[in-house]
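Asker: No letters, just coordinates:
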């Protein structure tokens, strides 16, 4: 893998495809691999370098493909291995790379490994997963008999009783997603062998789902209770666990060692600190190239968690992103994102998707993309796609949202308040079909879509934006081109400006004599930004307004106006 200070991925932009919602080629209402291949011209036009493909492996779809039953097969809903090979070949022919989603903290309970593991207490693969007897003094199935008090991310306990063997298995997510036991070297070698198999097939790297959860404290101690139903917080005992660095170094050595090619590895790591990230992404340690962290997308979570949102304080956002820029400035590397398949649409979340839709979508894009790090564009983000107007929970499909609604309402919460939180923060917002045109079902499918298309597709769609120079799509094109053209964007130093201003987001990038300045007003009222002498309108290389006003040491900014200056 490339690990010098000018690695290829430092000037690259990654585009995430969520296959179920991208493009449907056969009219069954579910996106598929042939649909993706048919739309590659869109990605080439946009100018991205890498496609990250969310899981397309065989799966019962309990968690939309993040529950894998066969790592070496394509789920029939998405197509075949031949379709996959054709997609890889077409991407490579267009000069783009493909990164697979790697989900190896857990499998599906229908994976042959788990089927054998649960077949008896003496099964050869019993120790491939985390099995434990009931808590001492309890009978299996009794309330409180779970081996630990950990809660699942998808509600309820993190342990499920297997009636046949009388023991519980660990599942940090859905009960159909049992956690693999990475303490067992046979598990690790099986995973590495599978990864090598995909690389041999032409894949260019992996985005690794919750990969900092693979090392648990083997003692599996109880977590501190939260006061809600006696559920304990197991997070300190499985996040960035005692052997995770050892495992990732071993993975790098066993999977990529001696292999020719330019690969990309990114670890999704909930709860990771910048101190951890420096270690994970230090090129000399050979673990991963970059991490996904969640600090900045937790800042609008209220006292009740993500479904209790509060308005974003921009000063906190600048402090968070600025801290990561500084911390990974000398060693390591950042991933830059607003959106993915688990986050609501940024223009609805941090922007103004009504009066200032175009301006806020492009301003937020400008601010993100010109930081130091590798930007990630989530499908539809480049069009300014918005959250969906879900009328009720019956219109939602995501297991996390459905479970939360059921449990919260059963506990006495106001159903309308619960629904309001789900509308704002639910994962289905990211999963409505891509809006290709203004025809029925937005050009996504000729059938009935698995999740309803956002009604605003009649005007908010790709076809309407391609030839409009002021469109969100073309603004993203220009941002991506800036990263490709100017090394200062990829590897320049970073300095935050106006850190305490509640509406301005301004920073400077420097590489030798080259200086790039980002000046943005992330608010609905006009603002004036003070600048160092020497900057003027002649230095503007990108703007989301028609007539940038820069002179005499300041910039006059309209609502949600963003400027990029270079000298």
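Answerer: Perfect, thanks for sending it. These numbers come from a predicted model, not from an experiment.

Asker: hey, let's count contacts and neighbours off CA atoms from now on
Answerer: Will do.

Asker: Helix, strand or coil: sort out the residue lying closest to residue 212 once chain neighbours are set aside for me.
Answerer: Leaving aside its chain neighbours, residue 212 sits nearest to residue 240 (4.8 Å; criterion: CA to CA, 6 or more residues apart in numbering). Of the three states, residue 240 takes coil under DSSP: H, G, I helix; E, B strand; the rest coil.

Asker: and here's the other structure:
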């Protein structure tokens, strides 16, 4: 039996709420729609607070709800200090926060600092003001008569540069370009500009003043670009990635490398933000969305004077292989321990194929860019079985767990969506070569039948729901003691009771290669990632298991079925 390295740095945030929190991501457009227009909204979230309370989560994290043209589902922000009319009002936001507070749930919101919408007042002023103006200094405009200023590619496909002249119609804008790492409607800020830095300080103060408990920082590794904007090894093919193993075989990409990412200057920004938030409330969460490798590099973002946490994308991208998963856990926890930070665990979010579908493919062939009707389809039953096991295993690890809306229902990806219904900008910008992220963003089912399966009362939905969606509804699963929802509730409650989020990992050795087991305090957490049952010489009482079947009673030997997990109390 081996233990991970002890924490090397003792920090003064040991009692912070986020160190062991279970945080539930809400994608507002798809959670619940109160007015029937086909888009979820803040009142819809408030109306479902009882579901979140019964689930037992500590906090909710909302994807963007700000005014936006919705080119990239709200990640193109036109006004950082208001609520989009289709989502409600600032009063609706305040009411939602109050409702969450009333049931003991904290609120985290998205912060999108790398870029704004091209409809933001600053960018409109920059276009109007013309070359060389102070207004243009807030963004990254460059003059280049011979084509784009460098070879950078957008992560949504195509060049990362767009010509200015077609937008303004003025001759003086000929040969001027602006940078956008994502859609052309998402121009990148110039983070060397003091007004950009001050605007986001005000953003933090404004929303923290409305009771927000934390901020998830979008593209946290992308704000600062390399001096001189040198060419990138990937060029316009950046969206494809270059992740290959030693034999040249493709592997899931877990990092964004190149001159536009992970530059040293980002850390100065986050140290500044930490100071701003500490002046409000020291326990306000900052969590980084940063696709950075190796783990030691990611750990730089979670030093005590910077971020609180960073998403563990190595864990999210880990294939269904036990040795690989153990290496990821060890490396993640060791790197974070070196700076005294907790580790996060996540399996799904609004940018990736849902894990109930991803695990329905053979290990190493998990889809990364969306799934369409003409693509190979997953084994849905196997995917859900593995997904339940993966979630139960992750909830047994110390640190913080992030859930994506609907995973507690066992929702799969919508893998047969009509391509005509797709709205992800990556679909069109890559020439329809990547399906994009719409499949994981489908509006949730709240009822077994009726309009939009209870998403609203009109049946309108901004993305189509697949057939049979109502079978996953909470109203259906409430009646089944072995449902996915029931398992999530039991596991989250037991995690809190046994303080697993504040514990540690002591691996059990001499197990079959497909089996991982560790002790966390008085609880043994086991997962069998193989295709054969495993009989293990473990003793204890079953607290939670991922498969349907009887529970309870003292066991002197444990049979763990294939593709399942369980917790045993000593």
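Answerer: On my side now, so go ahead. All values derive from a computational prediction rather than experimental measurement.

Asker: The corresponding residue of structure 2 for residue 208 of structure 1: neighbouring residues, count only.
Answerer: Superposed on structure 2 with TM-score structural alignment, residue 208 of structure 1 falls opposite residue 217. Neighbourhood size, residue 217 of structure 2 [other CA atoms under 10 Å]: 20.

Asker: quick one: the helices in the stretch 451-567 of structure 1?
Answerer: 462-465, 472-485, 487-491 (DSSP state H, counting those that start in this stretch).

Asker: among those, which is the most enclosed?
Answerer: helix 487-491 (a mean of 22; mean count of other CA atoms under 10 Å).

Asker: For that helix, name the packing helices and strands.
Answerer: helix 472-485, strand 504-511, strand 514-521 (3 or more CA pairs under 8 Å, 6 or more residues apart in numbering; DSSP states H and E).

Asker: Kindly reformat the ones you listed as JSON lines containing distance to residue 41 of structure 1.
Answerer: Below are those laid out as JSON lines (distance: least, CA to CA, whole Å):
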{"stretch": "helix 472-485", "distance to residue 41 of structure 1": "13"}
{"stretch": "strand 504-511", "distance to residue 41 of structure 1": "32"}
{"stretch": "strand 514-521", "distance to residue 41 of structure 1": "30"}
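
Asker: Ok, which of the helices of the stretch 451-567 of structure 1 comes nearest residue 215 of structure 1?
Answerer: Evaluated over the helices of the stretch 451-567 of structure 1, closeness to residue 215 of structure 1 peaks at helix 487-491, with 32.5 Å, by CA to CA.

Asker: quick one on the thing from earlier: with residue 399 of structure 2 as the reference, measure out to the match of residue 208 of structure 1.
Answerer: 19 Å (CA to CA, to the nearest Å).

Asker: Spit out the contact partners of the aligned partner of residue 83 of structure 1 in structure 2.
Answerer: Aligning on TM-score structural alignment places residue 83 of structure 1 opposite residue 92 in structure 2. Contact analysis of residue 92 of structure 2 by CA atoms under 8 Å, 6 or more residues apart in numbering lists 42, 43.

Asker: so how much does the helix or strand hosting residue 92 of structure 2 differ from structure 1 once superposed?
Answerer: Remark: residue 92 of structure 2 resides in helix 90-102, with elements defined by DSSP states H and E. Once fitted to structure 1, helix 90-102 of structure 2 is off its aligned match by 1.1 Å on average (mean CA distance after the TM-score superposition for structure 1).

Asker: Report the buried residues of that helix.
Answerer: Going by neighbour count (16 or more other CA atoms under 10 Å), the buried part of helix 90-102 of structure 2 is 90, 92, 93, 96, 97, 98, 99, 100.

Asker: Map residue 52 of structure 2 onto structure 1.
Answerer: Using TM-score structural alignment, residue 52 of structure 2 pairs with residue 43 in structure 1.

Asker: gap between residue 31 of structure 1 and residue 79 of structure 1?
Answerer: 10 Å.

Asker: Compare the two (neighbour count), which wins?
Answerer: When residue 31 of structure 1 and residue 79 are compared for neighbours, residue 31 comes out ahead with 27 against 20, by other CA under 10 Å.

Asker: just to revisit the earlier point, look up how far residue 20 of structure 2 lies from the match of residue 83 of structure 1.
Answerer: 29 Å.

Asker: likewise residue 527 of structure 2?
Answerer: 21 Å.

Asker: One more: residue 410 of structure 2?
Answerer: 23 Å.

Asker: now do residue 487 of structure 2
Answerer: Residue 487 of structure 2 is 19 Å from residue 20 of structure 2, by CA to CA.

Asker: do residue 74 of structure 2 as well
Answerer: For residue 74 of structure 2, the distance to residue 20 of structure 2 - CA to CA - is 29 Å.

Asker: what about these two, which has more around it?
Answerer: residue 20 (24 against 21).

Asker: got a list of what residue 219 of structure 1 touches?
Answerer: Residue 219 of structure 1 neighbours (CA under 8 Å, 6+ apart): none.
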